[in-house]
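Participant: below: sequence and its predicted model.
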Amino acid sequence: MNPRIHGKNVVITGASSGIGEQMAIKAAESGANLVLLARRVEKLEELKSFLESRYSNKVWIHSLDVSERENVEAVFSAIFAEAGKIDVLVNNAGFGIFEEAHLAKWGDIERMFAVNVLGLISCTQMVIEHMQKNRSGHIVNIASQAGKIATPKSSIYAATKHAVLGFSNSLRMELSTYGVFVTTVNPGPIATNFFEIADRSGTYVQNIQRFMLKPEKVAEKVVAAMLTNTREINLPRWMNAGSVFYTLFPRLVEKVGKNAFFKK
């Protein structure tokens, strides 16, 4: 539970499944009003019905493709019209495809950057001036441990998440004088349908299944940090320790960890 978000308006992109869905549930438990965004509106309708049957919060839903700028502008205009204010924006929409760089399809590359980077920036731009004016707010960007330590077959996905971290780190400094918080969430592999697209062979999931995070646990950590000045949420801790070690000793990690990295 997070009493700080009781009665606040929380916007979540990619809310139809996985940690987006779980964050919606956890935020509702804390008394937040929710604006749920995703491309699959039928999934959002199911989630809205579930939440309204259990909680008294307001729940709005909109179909949104974050990679379409005009769609983003129209949806956020509608959000401000109906909700009046956005207290927390969670940029959760994103996907990955694991493939060696020379085999990656150009359409997949463009789509990953359009959703994971440009879409995230686009949604963020919609709330910056609003939060600056209110001198409060929280932008939560779901990144990845892949944004800290890249591995083979994730070159494009890792590049998008490195971009998210760079954008977030700069934005955090820009907004610090306005009382607006910026948090990056850097999870390792999570047991969601993300890997139905990312790992089409199923090999990677088989190799790391016992280490995969539960989406509800990740969501719990994120919701607990809402409207607090939290710089990063790194899960699991041992994996983040590895990324710190990698920053200090990149050659050693790449040499010693080579076999493990190629398990995708």
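Facilitator: That came through fine.

Participant: only C-alpha atoms from now on, for both contacts and neighbour counts.
Facilitator: Will do.

Participant: can you pull out the helices in the stretch 151-264 of the chain?
Facilitator: In the stretch 151-264 of the chain, the helices defined using DSSP state H, counting those that start in this stretch lie at 155-175, 194-198, 203-208, 215-225, 237-248, 250-256, 258-261.

Participant: and the fifth one, what does it pack against?
Facilitator: Going back to what we said before, that points to helix 237-248. Using 3 or more CA pairs under 8 Å, 6 or more residues apart in numbering; DSSP states H and E as the contact test, the elements touching helix 237-248 are helix 250-256.

Participant: ok, now with 6 Å
Facilitator: Using 3 or more CA pairs under 6 Å, 6 or more residues apart in numbering; DSSP states H and E as the contact test, no helix or strand touches helix 237-248.

Participant: now do the third one
Facilitator: Applying 3+ CA pairs under 6 Å, 6+ apart, we find helix 203-208 packed against no helix or strand.

Participant: what's next to it, contact-wise?
Facilitator: Contact with helix 203-208 is made by residue 264, as judged by CA atoms under 6 Å, 6 or more residues apart in numbering.

Participant: run the chain-centre distance for that helix.
Facilitator: 22 Å (CA atoms, centre = their mean, to the nearest Å).

Participant: before we move on, the earlier item: dump the helices of the stretch 151-264 of the chain to JSON lines, plus distance to residue 72.
Facilitator: JSON lines is the format used below for the helices of the stretch 151-264 of the chain (distance: least, CA to CA, whole Å):
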{"stretch": "helix 155-175", "distance to residue 72": "18"}
{"stretch": "helix 194-198", "distance to residue 72": "23"}
{"stretch": "helix 203-208", "distance to residue 72": "33"}
{"stretch": "helix 215-225", "distance to residue 72": "23"}
{"stretch": "helix 237-248", "distance to residue 72": "33"}
{"stretch": "helix 250-256", "distance to residue 72": "39"}
{"stretch": "helix 258-261", "distance to residue 72": "36"}
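
Participant: in JSON lines: those, plus mean neighbour count and distance to residue 26.
Facilitator: As requested, those are exported to JSON lines (neighbours: other CA atoms under 10 Å; distance: least, CA to CA, whole Å):
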{"stretch": "helix 155-175", "mean neighbour count": "19", "distance to residue 26": "24"}
{"stretch": "helix 194-198", "mean neighbour count": "16", "distance to residue 26": "20"}
{"stretch": "helix 203-208", "mean neighbour count": "14", "distance to residue 26": "26"}
{"stretch": "helix 215-225", "mean neighbour count": "20", "distance to residue 26": "6"}
{"stretch": "helix 237-248", "mean neighbour count": "15", "distance to residue 26": "22"}
{"stretch": "helix 250-256", "mean neighbour count": "12", "distance to residue 26": "37"}
{"stretch": "helix 258-261", "mean neighbour count": "12", "distance to residue 26": "33"}
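
Participant: try this one next to it:
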Amino acid sequence: MKKLIGKVILITGASGGLGEKIALHAANQGATIIGVARRKDRLEKVITQCKELSQTEAYAFELDVADKNQVTEVLTNILQITPKIDYLINNAGFGVMENFVDLDMNRVEDMFKVNVLGLMQIAQIIAKKMKAQGSGEIVNIASMAGKIATPKASAYAATKFAVIGFSNALRLELASSSINVMTVNPGPMQTEFFTHAGQDNAYLKSLGKVVLDPDKLAKRIVRNLGSKKREINAPWYMQIASVAYAIFPKLGDYLTGGVFNKK
């Protein structure tokens, strides 16, 4: 049985990578997909596939989540075409992997605008809608970098630490309104992320089996929608490592700064 028939899912960064895979898996479960992304041409191809899988309507909206005015305008238009939003998947984000002393502060600002401030603005607008309808779930895609910081990821890790902290507090604030907030913390994943972040294919190859398959993770996320799960951490042993890091921080610094530093 398709468990998402009649459900409306808004996904940011839906034109590729994990966002695209989530959209396709959710559509396959019968959901109505509303995808937003900067790359409208690629997004429209994804939305066409969603329509074929769900046999229902799906929508594409061009959006740069770093643009506050555009976020307000596009979400206003979205809320005019749908009576409800059952799930928000805050997936849009990017990283720059450089030593902080060499990093252009304009790029740091861009990361915070997309990864944190844009995510928060969208979450606020949709949370108000969900409170009015009396139900919903917000899924914020963070990162294991928000639990275990590594060299050349200082600014990116800061954005993801912020997303995790924001999500934890928002979960408590919305609990009485029957709205769940789930945080997804992936480790390195086989997407275009690291190419845009300044890392070549050799970096992902050096990580071996640690690298996640975005299709498998997307399927897991969709399977857990509506389960009121607090977090998804992948791979599972990186979650164990994050707990160990908190208990043995000096050893964690040694491992992440030396043995496991492959950037």
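Facilitator: Ah, there it is. This one's a predicted model, so the numbers in the text were calculated from it and none came from an experiment.

Participant: post the TM-score for the overlay when you can.
Facilitator: Once the chains are laid over each other, their TM-score by TM-score structural alignment, normalised by the length of the second structure reads 0.96; 263 aligned residues with a CA RMSD of 1.3 Å.

Participant: hmm, back to that, of all the helices of the stretch 151-264 of the first structure, which one comes closest to residue 147 of the first structure?
Facilitator: Proximity to residue 147 of the first structure (CA to CA) singles out helix 155-175 among those, at 4.2 Å.

Participant: how close does the closest one sit to the second structure?
Facilitator: Following superposition, helix 155-175 of the first structure is found to deviate from the second structure by 0.3 Å on average (mean CA distance after the TM-score superposition for the first structure).

Participant: which residues are contacting that helix?
Facilitator: 96, 113, 117, 143, 146, 147, 150, 182.

Participant: and with 8 Å instead?
Facilitator: Contact with helix 155-175 of the first structure is made by 96-101, 109, 112-113, 116-117, 120, 132, 141, 143-144, 146-151, 181-184, as judged by CA atoms under 8 Å, 6 or more residues apart in numbering.

Participant: just give the nearest non-adjacent residue to residue 122 of the second structure, would you?
Facilitator: Using CA to CA, 6 or more residues apart in numbering and skipping the chain neighbours, the partner closest in space to residue 122 of the second structure is residue 71 (7.1 Å).

Participant: what's around the residue opposite that neighbour in the first structure once aligned, how many residues?
Facilitator: Aligned counterpart of residue 71 of the second structure in the first structure: residue 72 (TM-score structural alignment). Using other CA atoms under 10 Å, residue 72 of the first structure has 20 neighbouring residues.

Participant: which ones are touching the residue nearest to residue 228 of the first structure when sequence neighbours are not counted?
Facilitator: Distances taken as CA to CA, 6+ apart place residue 181 nearest to residue 228 of the first structure, at 7.2 Å, with adjacent residues excluded. For residue 181 of the first structure, the contacting residues are 136, 137, 138, 139, 172, 175, 227, 228, 229, 230, by CA under 8 Å, 6+ apart.

Participant: those helices in the stretch 1-150 of the first structure, which residues are they?
Facilitator: So, for the stretch 1-150 of the first structure - with DSSP H, counting those that start in this stretch - the helices run 18-29, 41-54, 69-83, 106-113, 120-134.

Participant: so for residue 221 of the first structure, which of those sits nearest?
Facilitator: Closest approach to residue 221 of the first structure among these (CA to CA): helix 18-29, 9.2 Å.

Participant: average offset between the closest one and the second structure?
Facilitator: With mean CA distance after the TM-score superposition for the first structure, helix 18-29 of the first structure averages 0.4 Å from its match.

Participant: and the gap between residue 22 of the first structure and residue 261 of the first structure?
Facilitator: Look at residue 22 of the first structure and residue 261 of the first structure: by CA to CA, to the nearest Å, they are 29 Å apart.

Participant: actually, residue 167 of the first structure.
Facilitator: From residue 167 of the first structure to residue 261 of the first structure the distance is 26 Å (CA to CA).

Participant: ok, residue 111 of the first structure next?
Facilitator: Going from residue 111 of the first structure to residue 261 of the first structure by CA to CA gives 24 Å.

Participant: before we move on, what about residue 161 of the first structure?
Facilitator: 17 Å.

Participant: circling back to that earlier point, contact partners for the match of residue 71 of the second structure?
Facilitator: 64, 65, 66, 122, 123.

Participant: tell me how many other residues crowd residue 68 of the second structure.
Facilitator: Per other CA under 10 Å, the neighbour tally for residue 68 of the second structure reads 14.

Participant: got it, and the one 5 residues further on?
Facilitator: The number of residues packed near residue 73 of the second structure is 11, by other CA under 10 Å.

Participant: with residue 46 of the first structure instead?
Facilitator: Residue 46 of the first structure: 11 neighbours (other CA under 10 Å).

Participant: before we move on, what about the one 10 residues further on?
Facilitator: Counted by other CA under 10 Å, the residues lying close to residue 56 of the first structure total 13.
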